[in-house]
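1. What follows is a predicted protein model with its sequence.
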Amino acid sequence: MTGLIVLGVYVGIFVAAMFVFTRLGAGLKDYISLKTVTFGDESAVRPNRAAGIISILTLFLLWGMFTGSSLLPGFLHAPGPFAGQTSFDYTVEANGQTDTATVTVLVHNRAENPDPVAVEVGNGFAKNDSITVAQYRSQLVSFDRNDDVKKTDGAKIVAINGQKVRPGSTVEIEGGSVTISDKGTPNFSPENGLQMEALYLPSPEAVFDRTLKVLDEGFRGTSLLGHLGWSLFRVVAGFVCGAVVGIPLGYAMGLSNWFRGWFDPIVEFMRPVPPLALIPLVIIWAGIGETGKIILLFLAALWIMAIAARSGVSGVNIAKVHAAYSLGASKWQIMRHVIIPNSLPEIFTGARVAMGVCWGTVVAAELVAAEKGAGMMIMVASKFQNTDIVILGIILIGIIGFGIDMLMRGAERVLVPWKGKG
């Protein structure tokens, strides 16, 4: 239910922002609004920077709204869990007689451990009682704990707040609900509201505070930068090895029928195999050390780079090759001045994909067996339910992955300025 509400709020903000920018004349360029559109690298449709900023702010807004963040004013918070005092009456029947007593419930924050509220027990055989319940938790109420007649004597609850009940029945009360278990025991569950429990999704400031702490103290004997550095080292080493082998292999497959026929079945067979499926085999072959992780990343990048290089060679405009031959160029000159320059755009595209796959794979590899790395941080933190560290790791992984892609795009613009220009 909460997920649907979050999605609805997100869609509403998206539609409202687009409507406002359209009305303000900010201009939305898309396929429908433009008379002519040049698709490809030089497409007329460019990212709207304002939309990008609003999108990021919206995600943080939703994060704060549904975690009760102190960074937002209270009126923006989603309804939170019930906290405070409530009560319900239960009617018990025993030996042909009935009596009613009251259970006072104190719902408190998980970090607190208050004493039950003091109550008068009353004069009937059913005695008043009180319990404490932590937010987001439920509590069985041993109603006969201080009653004169016990369940073993035949006492059973027949009504909650005057409503007749039987095992499985639920009665809504202020601040929560009471459900009768199969054995006739009332179970109180406080209202959870729409906010996420910190165990599942901590607030932005909690993650920020944990980030500062990890930066200062490190994590399991290694600094935060050290963990990220080890992950980057593994990714770069595996990617470079995959590129060094994959690019020449792709060129050979694009230039030779024999190489294409020999290696194409292998490449096409391995291409759809997820790198994560190779983890058990790599562990058997190379163990759980650094060698095994780099081999896994090598295999993750190899097939992508081979296919990219092969596609780049196959996509060279044959008219350029004929023009070079007509000018007296040798095969090496054609390779140097025609095939390689025209295949580089495809290779850079493949490199961006391969780096993304390697970055995702190294995190999974570190989840299996590693003493250092971003994936290791996430794995260990999850075991101890340190969700703030898990969120921190995910955010850092996303930022670094995005940064790597931006760097490769920049390198592509500098090294291959002719991309998309025929």
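-> Great, that's in hand.
2. Could you use CA atoms for every contact and neighbour count after this?
-> Will do.
3. Please enumerate the helices of the stretch 251-400 of the chain.
-> Using DSSP state H, counting those that start in this stretch, the helices of the stretch 251-400 of the chain run over residues 257-270, 279-286, 290-314, 318-326, 331-334, 340-368, 374-383, 387-415.
4. tell me the most buried of these?
-> helix 290-314 (a mean of 25; mean count of other C-alpha atoms under 10 Å).
5. Return the list of helices and strands in contact with that one.
-> In terms of contacts (3 or more C-alpha pairs under 8 Å, 6 or more residues apart in numbering; DSSP states H and E), helix 290-314 is packed against helix 224-255, helix 257-270, helix 279-286, helix 340-368.
6. Adding distance to Lys156, write the helices of the stretch 251-400 of the chain out as TSV.
-> Output for those, formatted as TSV (distance: least, C-alpha to C-alpha, whole Å):
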stretch	distance to Lys156
helix 257-270	65
helix 279-286	56
helix 290-314	62
helix 318-326	89
helix 331-334	92
helix 340-368	51
helix 374-383	42
helix 387-415	42
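7. which one of these lies closest to Gly221?
-> Taking C-alpha to C-alpha, helix 374-383 is the member of the helices of the stretch 251-400 of the chain nearest to Gly221, at 11.4 Å.
8. here comes the other one, which I'd like you to weigh against the first:
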Amino acid sequence: MPDFDPDASSPSTAWLKRAFTGADSTNARKTVTFGDAAAVRSLPLWSFLSFVLLMAIWYVVKIGGDDGILNDRTFASQKDTWDAFLLLASEGYRNITLWEHTSASLSRVGQGMLWGTVLGVPIGLAMGLSSKLRGFFDAPVELFRPIPPLALLPLFILWFGLGDKSARNLLIFASIWIMIIAARAGVRTVNLSKIRAAYSLGASKPQILWRVILPNALPEIFTGFRVAVGVSWGTLVAAELLGTSTGLGSMIFQARNFFRIDVIIVGVIIIALLGVLMDIGVRFLEAKLIPWRGKG
């Protein structure tokens, strides 16, 4: 029996050579059909097809009759929803324009995410770099992280009163724990050989933090940010029940009192679209700041 030659170039052994030696990694990436996460892209055609499917389900459910759960009193048709949107865009709802509601919600989510990130990321980095700080912050982080923000609504009303302050602080609470965990996890993913190489080149601790640790922790931080954006929009409606007169959540709550199902659906769709747009913006920023992600 002939000996196995790892350098043989026959098609039957070429893949073994690449798999075990990593040779020809560029060509290997071109031929991988499963498992290459960096090569996965969201195809516009499939996104369009899923959107068409959702619209078709909505249409079929509504023409199925008024005897079921989704009748005219509990769910609006596509036409009624579109008409409600046009009316809201031109006249607003209860003397407040749709843009005022939308901009108020964007401002609250933006402020909540900003402060959640500004406060959460440094704490997470500190927990990942210091055993003492990890021990100090571990208890409150693990204690408060599982608490649903909605469970704190009564306390936030008592502490901060009704209005924007309570809503903003509730959104900060919803996002800060996610950012802490993401930053802490990001530090743990940094390859120790990179830190050793930086030390051998004479880098100081601040230089290692800013030029090695933080850049390599950014992928996890961005992932946490995207999760926090979704959680913040999910908490928004409840946050805007805290005595705010503007905001999409406030508009939805007022529409519920008057059984305006069409207005409620318009508000829900706008929240969903804003969440998607913010996620696209974060992904674009992520691609610009950390283009190497997934290409290792």
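-> Okay, I see it. If you're wondering where the values come from, they're calculated on a predicted model, not measured in any experiment.
9. what's the TM-score here?
-> The pair, once superposed, lands on a TM-score of 0.85 when counted by TM-score structural alignment, normalised by the length of structure 2; 266 aligned residues with a C-alpha RMSD of 1.7 Å.
10. circling back: relative to Gly398 of structure 1, which of the helices and strands packed on helix 290-314 of structure 1 is closest?
-> Comparing these by C-alpha to C-alpha, helix 340-368 comes nearest, at 9.5 Å.
11. how much does the closest one stray from structure 2?
-> Here helix 340-368 of structure 1, set against structure 2 after superposition, deviates by a mean of 1.3 Å using mean C-alpha distance after the TM-score superposition for structure 1.
12. What angle do helix 318-326 and that helix make with each other?
-> 130 degrees (axes from the mean of the first three to the mean of the last three C-alpha atoms, to 10 degrees).
13. what's helix 340-368 of structure 1 packed up against?
-> Packing partners of helix 340-368 of structure 1 (3+ C-alpha pairs under 8 Å, 6+ apart): helix 224-255, helix 290-314, helix 374-383, helix 387-415.
14. hmm, 6 Å instead?
-> With contacts taken as 3 or more C-alpha pairs under 6 Å, 6 or more residues apart in numbering; DSSP states H and E, helix 340-368 of structure 1 sits against helix 290-314, helix 374-383.
15. Using TSV, please lay out those together with distance to Asp209 of structure 1.
-> Listed next are those as TSV, based on distance: least, C-alpha to C-alpha, whole Å:
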stretch	distance to Asp209 of structure 1
helix 290-314	32
helix 374-383	15
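16. Can you check which of those helices gets nearest to Ile247 of structure 1?
-> So among those, helix 290-314 is nearest, using C-alpha to C-alpha, at 5.2 Å.
17. what's the mean gap between the closest one and the aligned bit of structure 2?
-> Mean for helix 290-314 of structure 1 is 1.0 Å (mean C-alpha distance after the TM-score superposition for structure 1).
18. Tell me which residues are up against that helix.
-> Applying C-alpha atoms under 6 Å, 6 or more residues apart in numbering, the external contacts of helix 290-314 of structure 1 come out as 234, 238-239, 241-243, 246-247, 249-251, 253-254, 271, 275, 282, 286, 343, 346-347, 350, 354, 358.
19. Make CSV from the helices and strands packed on helix 290-314 of structure 1 and add distance to Ile54 of structure 1 to it.
-> As requested, these are exported to CSV (distance: least, C-alpha to C-alpha, whole Å):
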stretch, distance to Ile54 of structure 1
helix 224-255, 29
helix 257-270, 41
helix 279-286, 39
helix 340-368, 25
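20. Looking at these, which is nearest to Leu7 of structure 1?
-> For Leu7 of structure 1, the closest of those is helix 340-368, at 25.9 Å, according to C-alpha to C-alpha.
21. relative to helix 224-255, how tilted is that closest one?
-> Angle, helix 340-368 of structure 1 to helix 224-255, by the same axes, to 10 degrees: 140 degrees.
22. quick one on the thing from earlier: quick check: which of the helices of the stretch 251-400 of structure 1 is nearest to Thr100 of structure 1?
-> Using C-alpha to C-alpha, these put helix 387-415 closest to Thr100 of structure 1, at 43.9 Å.
23. now that closest one: which residue numbers in structure 2?
-> Per TM-score structural alignment, the counterpart of helix 387-415 of structure 1 in structure 2 is residues 261-289.
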